[in-house]
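Visitor: Here is a sequence with its predicted model. Questions after.
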Amino acid sequence: MVVKDTVLDFVTNYGYYGLFLSLVLGIVGLPIPDEILMTYCGYLVSQSVLNYWFTLLTALLGSMTGITISYWLGRRLGLPVVEKFGRRLGVTEARLAKVNGWYARFGKIVLMIGYFIPGIRHVTAFAAGMSRMKYPPFALFAYLGGLIWTFTFITLGKSLGVHWAQVSEITHRFVLWFVLLLVVVGLALGLYYWRKRKV
């Protein structure tokens, strides 16, 4: 894959700056393999090329910046942007309709799990902006999701070391279900303790 090789070379040559810029552009909508990129950066951490904590911080800032840009594009420009540039950024009306349906069923939690669905993460933020979701709740769920997402793949790459490439292209499928399980368990525990306090 030409895009994959280009992005990995870019990060190899420019380190933290390359990681930050690649994640910003990938989340806004360019076809950048974000999960593979972060798993590779985790591998570079395992080889002492990058520092683990700086890599995590850079990835988190990149994801926060990209998701925030998508949110404000949706809030300020909305549907006209979708009609004019949507296909180039992967924000189609069909995807927006799908994400809006998820919002109706699952609420703001979609902002957290959307990171783990390639081609959807930037649409969740755009849809949140279009729906006029207030910035504080958007930031809480979107940035928390970004933290879980970046931590998961960078730590995975660090743990796998030289074997990162063998599984990096399929891990997002399993990680998504793992995160969904954590979210469900967390919500169930939260509901349990909330009801217990009400009694």
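Guide: Looks like it arrived, so ask away.
Visitor: CA only for contacts and neighbour counts going forward, please
Guide: Will do.
Visitor: how near is the most centrally placed residue in the chain to Gly15?
Guide: With distances taken as CA atoms, centre = their mean, Tyr115 lies nearest the centre of the chain, 3.1 Å away. Separation of Tyr115 from Gly15 (CA to CA, to the nearest Å): 22 Å.
Visitor: Check it against this one:
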Amino acid sequence: MDLETLESILDEFNYIGLFLWLWLGVFGAPIPNEVIVMTIGFASSTDVLISPYAFITVYLGIVGALTTCYLLGRLLGKPLLKWMKQKKRKNHSLEKAIRFMNKYHTFSLPLSYFLPGFRNIVPFLYGLSKLSYKKFALLSYSAALVWVTGVFFLGYWFGEEIDSNQIVIEEVVIVALAILIVFTVLMVWKRKKRRAKAHSE
């Protein structure tokens, strides 16, 4: 995605078009999310976008995509799962995602967004497994905020100077940070749950 494409979306649809591109584009766009978000970050350092609006739009678009995947799993999970198993490539991705979930359990949800092969399918599978929306939102949205912040500001500060190798390194750093944040959120949530249980008794 280049600045000309971004400017054409903004000229025609404003920030709503940008939101829709991020929300629906992840299901069919051939451009990696990292490239899109970094381009938007870079554009925010110029006169093309207003930084706060761009960041909020990016985050809401990503959250919208994650929520859609979750709801598809929760509402249409079984028919979609059957269809995916009939497609060789999708079935392979499905099997990898299931192994990933079995290995990391609940942590696989926040971690999935940092791994391009899992970021859409894992929320779908957790929707299929009927994970509560409250728990899904807590884990998924917090991880998305960390990811969006890291990638957006990489584009904002470094723009076109970042090559693919640097992106991989920065992604690893962001993953480590995400693990720390998610672990902290889980500890706080469990502590509150224990306190609520103690009060009820």
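Guide: Good, I have the coordinates. Small disclaimer: the values here were computed from a predicted structure and weren't measured.
Visitor: Test my guess that Met38 of structure 1 contacts Thr152.
Guide: No: using CA atoms under 8 Å, Met38 of structure 1 makes no contact with Thr152, being 9.1 Å away.
Visitor: Between these two, which is the more surrounded one?
Guide: Legend: neighbour count by other CA atoms under 10 Å for Met38 of structure 1 and Thr152, higher for Met38 (29 against 19).
Visitor: Nearest residue to that one in space, ignoring adjacent ones along the chain?
Guide: Ile154 (5.2 Å; CA to CA, 6 or more residues apart in numbering).
Visitor: Now name the helix or strand holding the one you found.
Guide: Assigned by DSSP states H and E, Ile154 of structure 1 belongs to helix 135-160.
Visitor: list the buried ones in that helix?
Guide: The neighbour-count check on helix 135-160 of structure 1 (16 or more other CA atoms under 10 Å) flags 138-139, 141-143, 145-160 as buried.
Visitor: Stretch 94-106 of structure 1 now?
Guide: By neighbour count with 16+ other CA under 10 Å, stretch 94-106 of structure 1 contains the buried residues 95-96, 99-100, 102-103.
Visitor: Have a look at how far, on average, that stretch is from structure 2.
Guide: For stretch 94-106 of structure 1, the mean deviation from structure 2 after alignment is 2.2 Å (mean CA distance after the TM-score superposition for structure 1).
Visitor: mind checking how far that stretch is from the chain centre?
Guide: 17 Å (CA atoms, centre = their mean, to the nearest Å).
Visitor: any residues touching that stretch, and which ones?
Guide: 110, 120, 123-124, 127 (CA atoms under 8 Å, 6 or more residues apart in numbering).
Visitor: Need these in JSON lines (columns: secondary structure and neighbour count).
Guide: Below are those laid out as JSON lines (DSSP: H, G, I helix; E, B strand; the rest coil; neighbours: other CA atoms under 10 Å):
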{"residue": "Val110", "secondary structure": "helix", "neighbour count": "22"}
{"residue": "Ile120", "secondary structure": "coil", "neighbour count": "22"}
{"residue": "Val123", "secondary structure": "helix", "neighbour count": "32"}
{"residue": "Thr124", "secondary structure": "helix", "neighbour count": "31"}
{"residue": "Ala127", "secondary structure": "helix", "neighbour count": "26"}
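Visitor: Now render those residues as CSV, adding distance to Glu169 of structure 1.
Guide: Formatted as CSV, the contacts of stretch 94-106 of structure 1 follow (distance: CA to CA, whole Å):
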residue, distance to Glu169 of structure 1
Val110, 23
Ile120, 17
Val123, 21
Thr124, 22
Ala127, 27
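Visitor: ok, of those residues, which one's closest to Ala165 of structure 1?
Guide: Taking CA to CA as the measure, Ala165 of structure 1 lies nearest Ile120 of the contacts of stretch 94-106 of structure 1, at 23.2 Å.
Visitor: Tell me the counterpart of the closest one in structure 2.
Guide: Counting by TM-score structural alignment, Ile120 of structure 1 corresponds to Phe118 in structure 2.
Visitor: Give the full set of residues in contact with its match.
Guide: Phe118 of structure 2 neighbours (CA under 8 Å, 6+ apart): 93, 97, 112.
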